[in-house]
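S.K.: Structural data only, the sequence is not supplied:
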C-alpha cells in the first residue's frame, strides 16, 4: 500500500491500516430469552463498516478477522497469506533491487535457522519422562516387572541409576573391556551418543 517504489507506509498510516483489521461490528445484545437489552456487544468475526478503499481492499484480501484464535483455527488459510506476502516482496525486490531495508523471509524454518540440541537421558530425566506416563498400565507394569518394584521416586532412581539405566537401555553391546557405560545417553532425536569411560586400573 506504499507509493510505487517505496518500501513502507508512514508509522501513522501503518497503524491506522493495521487497526482497521481489528475493528469489528457492534450489534445489539440479547438476553437468554432472545429479548433485546439496552446494551451492545462485539461481533468478533465481522468487521465494521468502512468507506476507506484501502481498508476495504485489505479486508477482502484477508477474508478472516486475524484474531489469534482465528489464525490458530485457520492456519492453512493464513499460511497462504504469508506466502502471498513473500511472493509480493520477492517481486518488489526484483523490480527495485536498490531499495534499502527490503528483506525477504523464510515461510517455514530451514536448517540454517536452528541448531540441533542434544538431550541428556539419565536417571533424573528418565524419572521425569516416566512420571508423566505413570498412569499408563503399560508403564506401571514395566516399572514393577523390569525394575524389581523399586519405589517410584526421583531419589530411588538416582540412587539406583546404574541398575535403572541398564534395565531400560541395552548398553552392554557397546561396552568393551576398556570402555564402560557411565549412566548417560545423549540424543537429538535422530542419533544417540552413549557415554563411556575408561576404567581406572591399579597395578
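M.R.: The structure has been received and is ready for your questions. Keep in mind the model is a prediction, meaning the values are calculated, not measured.
S.K.: CA only for contacts and neighbour counts going forward, please
M.R.: OK.
S.K.: Between the two ends of stretch 60-76, what distance do you get?
M.R.: From its first residue to its last, stretch 60-76 covers 17 Å (Cα to Cα, to the nearest Å).
S.K.: Please enumerate the strands of this structure.
M.R.: 24-30, 36-47, 119-121, 180-187, 192-197 (DSSP state E).
S.K.: how about the ones you listed in JSON lines, adding mean neighbour count?
M.R.: As requested, the strands of the chain are exported to JSON lines (neighbours: other Cα atoms under 10 Å):
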{"stretch": "strand 24-30", "mean neighbour count": "14"}
{"stretch": "strand 36-47", "mean neighbour count": "13"}
{"stretch": "strand 119-121", "mean neighbour count": "15"}
{"stretch": "strand 180-187", "mean neighbour count": "17"}
{"stretch": "strand 192-197", "mean neighbour count": "14"}
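S.K.: next up, a second structure to put side by side with the first:
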C-alpha cells in the first residue's frame, strides 16, 4: 500500500473512532489496531493524536466546502442557490454527525483544534460570500459579508438544533431558506391568528409561478 493510501486509511479509521468514542477516549493504539498497523506507523504519518485530529478536521473542511460550493454553482437562480447551498450544508452535517458533534465540544479540543474549527467557519463565510457576490444590495461588499455571517451563524445553530430533533432534519434546510429568503414576515402571514405553515417545497414552487 502506498504512503498516500495508508494515510487515507488511517484518516478514515480515525474519523470513525473520534466520532464514535470521542477524542479523549480514543487512543492511538485503538486507531492502529483498527487499521491493522503498529502504533509507530500512525505516529510516523501524523506525529501525534492531535496531529491526526487536525488532519481529520482539515479533510472535513475541504469536503464541506466542496459540497456547498458545488451545490451553489449548480443552482438555477439566486433563491435556488441559497436553498441548494443550505441543503448541501445540512445534509453534510447529518452524514458526518459524529465528527460534527466532536467539533462542537470545543472544550475537549486543543487550541490548534479550535483554530481549525474556526477555520471551517471562515471557509464557509468565504464560500457563502463568493456565492452571494453580485446578488446582494447591488453588489455591496459589506452587505454581502453581513448576509454571509448571518447564514453561517444561523446554519451552525440550526444544525445543532436539528441534531436533537430527528423530526425536523428533512425540513430544516427549506425552513431556513423560507425565513432567510422571504423574511420573518412569512412566519406571521397567512391565517388570521398569525400562524403560518412552513413548507419549503410548496413555497419554492409558488415562488416560480
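M.R.: It's in. The model shown is predicted, which means the values in this text are computed figures rather than measured ones.
S.K.: Kindly provide the TM-score of these chains.
M.R.: Overlay of the two chains. TM-score (TM-score structural alignment, normalised by the length of structure 1): 0.22; 70 aligned residues with a Cα RMSD of 5.1 Å.
S.K.: what's the closest of the strands of structure 1 to residue 86 of structure 1?
M.R.: Evaluated over the strands of structure 1, closeness to residue 86 of structure 1 peaks at strand 36-47, with 25.4 Å, by Cα to Cα.
S.K.: Strand 24-30 and the closest one, what's the angle between them?
M.R.: Computed by axes from the mean of the first three to the mean of the last three Cα atoms, to 10 degrees, the angle separating strand 36-47 of structure 1 from strand 24-30 equals 150 degrees.
S.K.: Count residues in the vicinity of residue 167 of structure 1, would you?
M.R.: By other Cα atoms under 10 Å, the residues close to residue 167 of structure 1 number 12.
S.K.: and the nearest residue to residue 46 of structure 2 once chain neighbours are set aside, how many neighbours?
M.R.: Counting by Cα to Cα, 6 or more residues apart in numbering, residue 46 of structure 2 lies nearest to residue 52, which is 5.3 Å off, once chain neighbours are set aside. Neighbour count for residue 52 of structure 2, taken as other Cα under 10 Å: 21.
S.K.: In contact with residue 52 of structure 2, which residues are there?
M.R.: 11, 14, 46 (Cα atoms under 8 Å, 6 or more residues apart in numbering).
S.K.: Against residue 113 of structure 2, how distant is it?
M.R.: According to Cα to Cα, residue 52 of structure 2 and residue 113 of structure 2 sit 10 Å apart.
S.K.: one step back: identify whichever of the strands of structure 1 lies nearest to residue 139 of structure 1.
M.R.: Closest approach to residue 139 of structure 1 among the strands of structure 1 (Cα to Cα): strand 119-121, 17.4 Å.
S.K.: other SSEs contacting that closest one?
M.R.: strand 180-187 (3 or more Cα pairs under 8 Å, 6 or more residues apart in numbering; DSSP states H and E).
S.K.: Mind giving me the packing neighbours of the strand it packs on?
M.R.: strand 119-121, helix 161-168, strand 192-197.
S.K.: still on that earlier bit, against residue 86 of structure 2, how distant is the residue nearest to residue 46 of structure 2?
M.R.: Relative to residue 86 of structure 2, and taking Cα to Cα, residue 52 of structure 2 is found at 29 Å.
S.K.: Could you do residue 51 of structure 2 as well?
M.R.: Taken as Cα to Cα, the span from residue 51 of structure 2 to residue 86 of structure 2 is 30 Å.
S.K.: Compare these two (neighbour count), which wins?
M.R.: Between residue 51 of structure 2 and residue 86, counting by other Cα under 10 Å, residue 86 is the more crowded of the two (24 against 15).
S.K.: returning to that earlier point: who wins for proximity to residue 144 of structure 1 among the helices and strands packed on strand 180-187 of structure 1?
M.R.: Short answer: helix 161-168, nearest of those by Cα to Cα, at 11.9 Å.
S.K.: which secondary structure elements does the closest one contact?
M.R.: Using 3+ Cα pairs under 8 Å, 6+ apart, helix 161-168 of structure 1 sits against helix 123-132, strand 180-187.
S.K.: Need these in CSV (columns: distance to residue 155 of structure 1).
M.R.: Output for those, formatted as CSV (distance: least, Cα to Cα, whole Å):
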stretch, distance to residue 155 of structure 1
helix 123-132, 9
strand 180-187, 15
